[in-house]
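Participant: A structural model of the following input is requested.
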Amino acid sequence: MVPRLTVLSCLFLTSSAQLLHLTPGRILGFDYETKKGPYAEVFLNIPYASAPVGELRFEKPIPPKPWKDIRDGTKFGSSCYPVTPDAVVPPEQPSEDCLTLNLIRPKKEAPSPGFPILFWVHGGGYEFGSAIAYGYKGLADIYIPRDIIVVTIQYRLGVYGFFSTGDSRMPGNLGLFDMAEALKFIHTNAESFGGDPSRITVWGHSAGSAAVGQLILSPVTRDYIPRSIEMSGSTWASFAQGAAVANYSLELAQVELFLKWAAVIDGEFLQHPDEMTAAAPPKVSLIGLTNKEAALFTIKRVAPFMHKFGVDPSDYPNWNRDRLIAELKKIVQRVYSGNHLEQVMKEIIDYYVNREEVKEFEFYINRYTEFLSDLLFVVPTVEGLLARRDAGWDIYAYSLEHYNDATWNKDVPKKLRGPAHGCEFPYTKGTHFVENIQEGEANAEEQVITEVFQQSFIEFVKIGAPSNDHEVWLDVGTDANIRYLLITPNPQMKQGFCNESTAFWHRIREYGFDMVQLLPTQKSSMELKEEL
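Facilitator: Prediction:
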């Protein structure tokens, strides 16, 4: 048998083999020629922590064990276990030994003090997903020619990463501590791979975006991070603050399948985001939404193991006023814990249902999608934006209203289509994140959207302010009408970022319960009137 070290050493004779010296040991990578010509050096499956197995299962991560031989970094490692086998997307192969990261760097001498670092955190509701799903080619094609290092990480999911008893026995947030360990690993080893540890931008989408908000605010990690890119997910969302996680954890022995895991306010990694914002030094964040977020779940019906929001095409004709009201009631009754359910339902029906007298089913399905978008993404995003802006942060906002029609199934009615959750991915990563979405053909409109996103993100990572060749991107400003970049083939700065929906849900708080964060509020205005 030929020794492993000898086999790997032979690879050094080829021009495509690269060796990286890190704190725990050496790792073998390879060259990748980007579409624009410059080469990237790619290193996959780098352990940033010891395998969380045996005595380390359900414990905070610890540094990786040093290795003596040259480690093979030419293939992706295992993904972390999702909540259900249905969430595994080939070529993912889940394992508990999954705390690895991937590093893509320019194949050139680094300037002093190093290349800026873009640190990607995948989404998936804290329940599924992997770094493998995003590959390395698209990221290298976009960011390597602009001299940016890209890091993608994996972290424990579901019960392995977010099990909590709600007390000191098992406080939870292990997945967040995994992210923190990866961040510290990159910070410690930055000089070894030509990175500038003072220019780390954490970047995420959906639950990954909520996690990024938690990383930049938490006392555990905030000193490592000067700026963030947060796409379609907020720390202020209910799914990012798992108030019910302890209940799910304690019921684990009685149920076969559990589909609700999230970060929890543990007093160590996390406090309420308002409290963390008040304590954190001001940073810089780029925050954005798409115009039809929840369509990924209602119309495209992605990740049905996580939710029951999907609308079957055979059921489209059955959607009318009564059906929409019934579906809204079903959700509100499940999450509302105040004393004024009847009044709250009346307000919601007036706002989402009684806008127009129409008969077409598309109107009612779109209002259902809008309701879910507002609750899960829009309002929490605006709340987080305002909290940080008012604390002195520099914030830039966008709303994507363009979509590529080729990314939709031809059987979906035109009026139901739109820019769904994740539709920025082709422009920001060069890839889609669900395999059943087909990439549309490039055209002049797509080229503009691509340039706006890529140029803006690249400049933000480099200098902390987005800019592009199509429109000057200003920060959100200081007044109530938030400034934002409306991203279309004719991008424009606008004012009034999600004003209507945010104002509506703030008014609903007056009934004593915040349905966005699923938390009780102070006494409602109605209760105060009754006392008077």
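
Participant: drop to CA atoms for contacts and neighbour counts, all remaining ones
Facilitator: Will do.

Participant: Can you tell me the element F43 falls in?
Facilitator: Element membership for F43, per DSSP states H and E: strand 39-47.

Participant: That should have said Y398, apologies.
Facilitator: Y398 belongs to strand 394-400, assigned by DSSP H and E.

Participant: now the strands: where do they sit in the stretch 351-500 of the chain?
Facilitator: 394-400, 483-487, 492-495 (DSSP state E, counting those that start in this stretch).

Participant: Which parts of the stretch 1-150 of the chain are strands?
Facilitator: Counting by DSSP E, counting those that start in this stretch, the strands of the stretch 1-150 of the chain are 17-22, 25-33, 39-47, 71-72, 100-106, 115-121, 149-153.

Participant: Rebuild those strands as CSV, extending it with mean neighbour count.
Facilitator: CSV is the format used below for the strands of the stretch 1-150 of the chain (neighbours: other Cα atoms under 10 Å):
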stretch, mean neighbour count
strand 17-22, 17
strand 25-33, 20
strand 39-47, 25
strand 71-72, 20
strand 100-106, 26
strand 115-121, 25
strand 149-153, 25
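
Participant: next up, for comparison:
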Amino acid sequence: MVNMSYFLAAIFFLVCDFLFKEMKQILPEIFYGQNLISDPVVETIYGSVEGFNYKMESGDNAEIFLGIPFAAPPIEKLRYEKPQEVQKWNETLKAKEFPAACATFDTFMSHQENEDCLYLNIFKPKNHTSNGYPILFFVYGGGFLIGDTKTYGYKNISDNLVSQGIIVVTIQYRLGPFGFFSTGDSRLPGNYGLWDSIEALKFVNKIIDKFNGDKSRITIAGTSAGSAIVSLLGLSEEGYNLFSQILPMSGSAFSQWGSKNAVVEVTNEVVDEIGCESNSTKIKECLKEKSVSEFQKVLKPKVLFTLRDDISLLSIGPKMDGDFIKVNCLKKATKNAPKRPIFIGVCSQESIMSTTPNPFFPLPNKYFNLPIEKIKIYSKSDFEDFVRVILAKEKYFGNNSEEFVKEVTEFYANQTNDENSDFNFFFEQYTTLISDLNFNIPALREAILKAENKNPTYFYVYDYNVDISDTAPKLARGLSHGGDIINLFGGLYKPIELNESGKKVQKKFINLIANFIKNGNLFIKF
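Facilitator: Have a look, this model is predicted:
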């Protein structure tokens, strides 16, 4: 009887030991995120921050911190002022939800908006390294009018970049009238969204070591309007000691839309219509009293993302002000700036988004976002008409306007014409012309100037097509604006589906970006 009791007890303990070992394996899988793995807490000079864990596809863990304030809320008296340093907090900050998007004149997104929006997010590897991780500081795009960090999420960023030993920081900046309105003088100098980006960089430099980051290895990157912002950051004396590398993706300060004075005209028009006199010395004080809805009511029918008689497409954005960029010449600013590696690039057919039907450009007309019926019959005379009306304006070329029309038309008409193509040749050339003017030539100009001034310079063209037909119908060959960032961060508005070749190209591109962030070069095996 005693022997049987010992036998049963032994069996019981063996079973318990087996179950305990099995449960140790499966409990984290079942209950991951429910505090069996404790939520990470980081102590910073501003206060403690509590995030949460995310198990990446690699099997490793990432620590996610969402909605960390990097500046005082830019509301009330701080509207239309440079960002102020954030105040310290006493209680542990629960950094577990994305911040609301910055308020603007309109949005195509359903995310919540708020003027109190100067927050950033940090995604980091859980494992500690003695040398500190390199940092990617990312600025979203959206024509300086829309955008937020929630759109990009944290899962794809973690799976693609954090898994490779990179800390990723995504920031928000003021948009539209609150970020870029300017009267062109000291009354309302503008560029507040740029100053927000600088303040975020300063904040990251102060606290990133507590997240196991190496502040001497910060790469600033952006897409579209965010790309133009980081391009400008690379030229501003304010950012000389705040980062080490630049990664502009599909946008440049050298684009006409990247730094122009059209915002002054729009500002003055809106100021008068909203009930503040544009010639008043108290213009800033008056605008601070207006509600967000009052701005939206005036702005929505006025700009709606684009000026239709202007090739640059955007009417609100940064401008040369003699403050953020001290000199009034980008070429001179490039010469003066520190020598830093730059990896700049474009998609192969950026402007498909502005020549085809597109929900983000909801006002098709004779010259932009053409209807499908027109695209199919687009002719050489249509191309000439576009050049004549939009580009060869008499105020620019005087009596030489027609000669300019002829030379431009001949250049693009003499490109190789694939007779067997399913695409309209002159429509594709028209799309290429707009891509050249808004993206390709400015990016090349920036790259050439950087190289001439001894900056290690790399350039890419992303040509592998990705199905983003919700925003860019397949009416011309090539990859549309935003295709590169979709490959890097995953589908922003819908999942992208890639075949095996597409997955290989995507992986190579991600590895190129990761290698540049970590090592400052692009040496990988293809």
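
Participant: Now compute the TM-score of the two chains, please.
Facilitator: Here the superposed chains carry a TM-score of 0.81, computed using TM-score structural alignment, normalised by the length of structure 2; 450 aligned residues with a Cα RMSD of 2.4 Å.

Participant: what helices or strands is the helix ranked longest in structure 1 leaning on?
Facilitator: Longest helix in structure 1, counting residues (DSSP state H): helix 444-463. Counting by 3 or more Cα pairs under 8 Å, 6 or more residues apart in numbering; DSSP states H and E, the packing neighbours recorded for helix 444-463 of structure 1 are strand 115-121, strand 195-205, helix 425-428.

Participant: out of the ones you listed, nearest to F453 of structure 1?
Facilitator: helix 425-428 (6.3 Å; Cα to Cα).

Participant: helices or strands up against the strand holding Y398 of structure 1?
Facilitator: Here strand 394-400 of structure 1 touches strand 284-290, helix 379-390, strand 483-487, going by 3+ Cα pairs under 8 Å, 6+ apart.

Participant: sorry, back to before: can you lay out the strands of the stretch 351-500 of structure 1 as CSV showing distance to I216 of structure 1?
Facilitator: Output for those, formatted as CSV (distance: least, Cα to Cα, whole Å):
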stretch, distance to I216 of structure 1
strand 394-400, 13
strand 483-487, 22
strand 492-495, 26
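
Participant: Just put these in TSV and tack on mean neighbour count.
Facilitator: As requested, these are arranged in TSV below (neighbours: other Cα under 10 Å):
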stretch	mean neighbour count
strand 394-400	23
strand 483-487	23
strand 492-495	16
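
Participant: and I390 of structure 2, what pairs with it in structure 1?
Facilitator: Counting by TM-score structural alignment, I390 of structure 2 lines up with I331 in structure 1.

Participant: Could you tell me where the strand holding F43 of structure 1 falls in structure 2?
Facilitator: Residue span in structure 2 matched to strand 39-47 of structure 1, by TM-score structural alignment: 61-69.

Participant: Please report how far the residue nearest the centre of structure 2 lies from S250 of structure 2.
Facilitator: In structure 2, the residue lying closest to the centroid (Cα atoms, centre = their mean) is Y140, at 2.3 Å. Distance of Y140 of structure 2 to S250 of structure 2, given as Cα to Cα, to the nearest Å: 12 Å.

Participant: which neighbours do those two share?
Facilitator: 223-224, 227 (Cα atoms under 8 Å, 6 or more residues apart in numbering).

Participant: nearest to I316 of structure 2, of these?
Facilitator: S224 (14.0 Å).

Participant: The closest one contacts G142, doesn't it?
Facilitator: Yes: counting by Cα atoms under 8 Å, S224 of structure 2 touches G142, with 6.8 Å between them.

Participant: of the two, who's got more company?
Facilitator: Counting neighbours by other Cα atoms under 10 Å for S224 of structure 2 and for G142 shows that S224 has the greater number, 24 against 16.

Participant: Which residue in structure 1 aligns with that one?
Facilitator: Here S224 of structure 2 is matched to S206 in structure 1, going by TM-score structural alignment.

Participant: and the gap between the residue lying closest to that match once chain neighbours are set aside and I487 of structure 1?
Facilitator: Nearest residue to S206 of structure 1 in three dimensions, chain neighbours excluded: G233, at 4.1 Å (Cα to Cα, 6 or more residues apart in numbering). Taking Cα to Cα as the measure, G233 of structure 1 falls 18 Å from I487 of structure 1.
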